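A.B. asks: Predicted model and sequence follow; I will ask about them next.
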Amino acid sequence: MIHKCKKQIFLVIAAAIVLTGCGSKVSTVSDTPGISSDIVSVEDIPDYSGEASVEVNDNEPYFTEEEKENTTSFESYSSLDSLGRWQIMWKRPIIMCCTG
């Protein structure tokens, strides 16, 4: 009797796990407002030449005008755990564009 109950509970839990995962939505970059989804091909990236930096896209950033004009930045931290560490940190830095 106990073995039968355990088996039924296991089947219910397994079914719940399978069914709850079916409706999950995968978020992509294109779903996120303010983030461009331009894709750079691996062939467009030059081979390593021994230099510390390399010019990409003729040294032109991919930022939109809206992204360049947004100068609002923030940092947000969660509460500390028992060891005094933050668990989650959100940061939006100011975008600095350097060209030329």
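C.D. replies: Here it is on my side, so go on. Numbers count the residues shown, from 1 in each chain.

A.B. asks: From now on I want contacts and neighbour counts done on CA atoms only, so please keep to that.
C.D. replies: Fine.

A.B. asks: Just checking, which helix or strand succeeds the helix or strand where residue 15 lies along the chain?
C.D. replies: Following DSSP states H and E, one finds residue 15 within helix 2-22. Per DSSP H and E, the first helix or strand lying C-terminal to helix 2-22 is helix 65-69.

A.B. asks: hmm, back to that, just the buried residues of the helix holding residue 15, please?
C.D. replies: Residues of helix 2-22 classed as buried: none (neighbour count, 16 or more other C-alpha atoms under 10 Å).

A.B. asks: Against that first model, consider the following:
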Amino acid sequence: MAIIYVERFGGFACVGSVHSCIRSHGEINTSTLSLEELEQIENLFNQQTAASRFTTRSDQFKYRLMRQTQNGKIDKIEAKETDLPGKIISCIKDEII
């Protein structure tokens, strides 16, 4: 059982940028994901160098996923919305800051 922390950024309103008034974030327990969803997320973490080089349109959101490994290291990746299971996206809540 692990927790994945998720941040959504970019898009038309530049959510998550230094000057943004909106923060979109959430977390999800991996025990709530199906085996297929877990495999999809694990594949993204295994391809982390490739995942950080994707290109998006200026109005598309990007997602940053973080998790802590068993040895205490923090893994971070960035992914497109189309690469993520719906449960990951639905855990995100917008917060005005």
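C.D. replies: Good, I have the coordinates. Only a predicted model underlies this, so the values are computations on that prediction, with no experimental measurement involved.

A.B. asks: What's the TM-score once they're superposed?
C.D. replies: Scored against TM-score structural alignment, normalised by the length of structure 2, the superposed chains reach a TM-score of 0.21; 38 aligned residues with a C-alpha RMSD of 4.6 Å.

A.B. asks: what's the helix holding residue 15 of structure 1 packed up against?
C.D. replies: Packing partners of helix 2-22 of structure 1 (3 or more C-alpha pairs under 8 Å, 6 or more residues apart in numbering; DSSP states H and E): none among the helices and strands.

A.B. asks: which parts of the longest helix along structure 2 are buried?
C.D. replies: Ordering each helix of structure 2 by length in residues (DSSP state H) puts helix 35-46 first. With burial defined by 16+ other C-alpha under 10 Å, the residues of helix 35-46 of structure 2 counted as buried are 37, 41, 44-45.

A.B. asks: where do the strands sit along structure 2?
C.D. replies: Along structure 2, the segments classed as strands by DSSP state E run 3-10, 22-29, 61-68, 74-80, 93-96.

A.B. asks: and residue 51 of structure 2, which of those strands is closest to it?
C.D. replies: Among the strands of structure 2, strand 74-80 comes nearest to residue 51 of structure 2, with 5.9 Å by C-alpha to C-alpha.

A.B. asks: What is the closest one packed up against?
C.D. replies: helix 35-46, helix 48-51, strand 61-68.

A.B. asks: quick one: buried residues of that strand?
C.D. replies: Residues 76-80 are the ones in strand 74-80 of structure 2 that count as buried (16+ other C-alpha under 10 Å).
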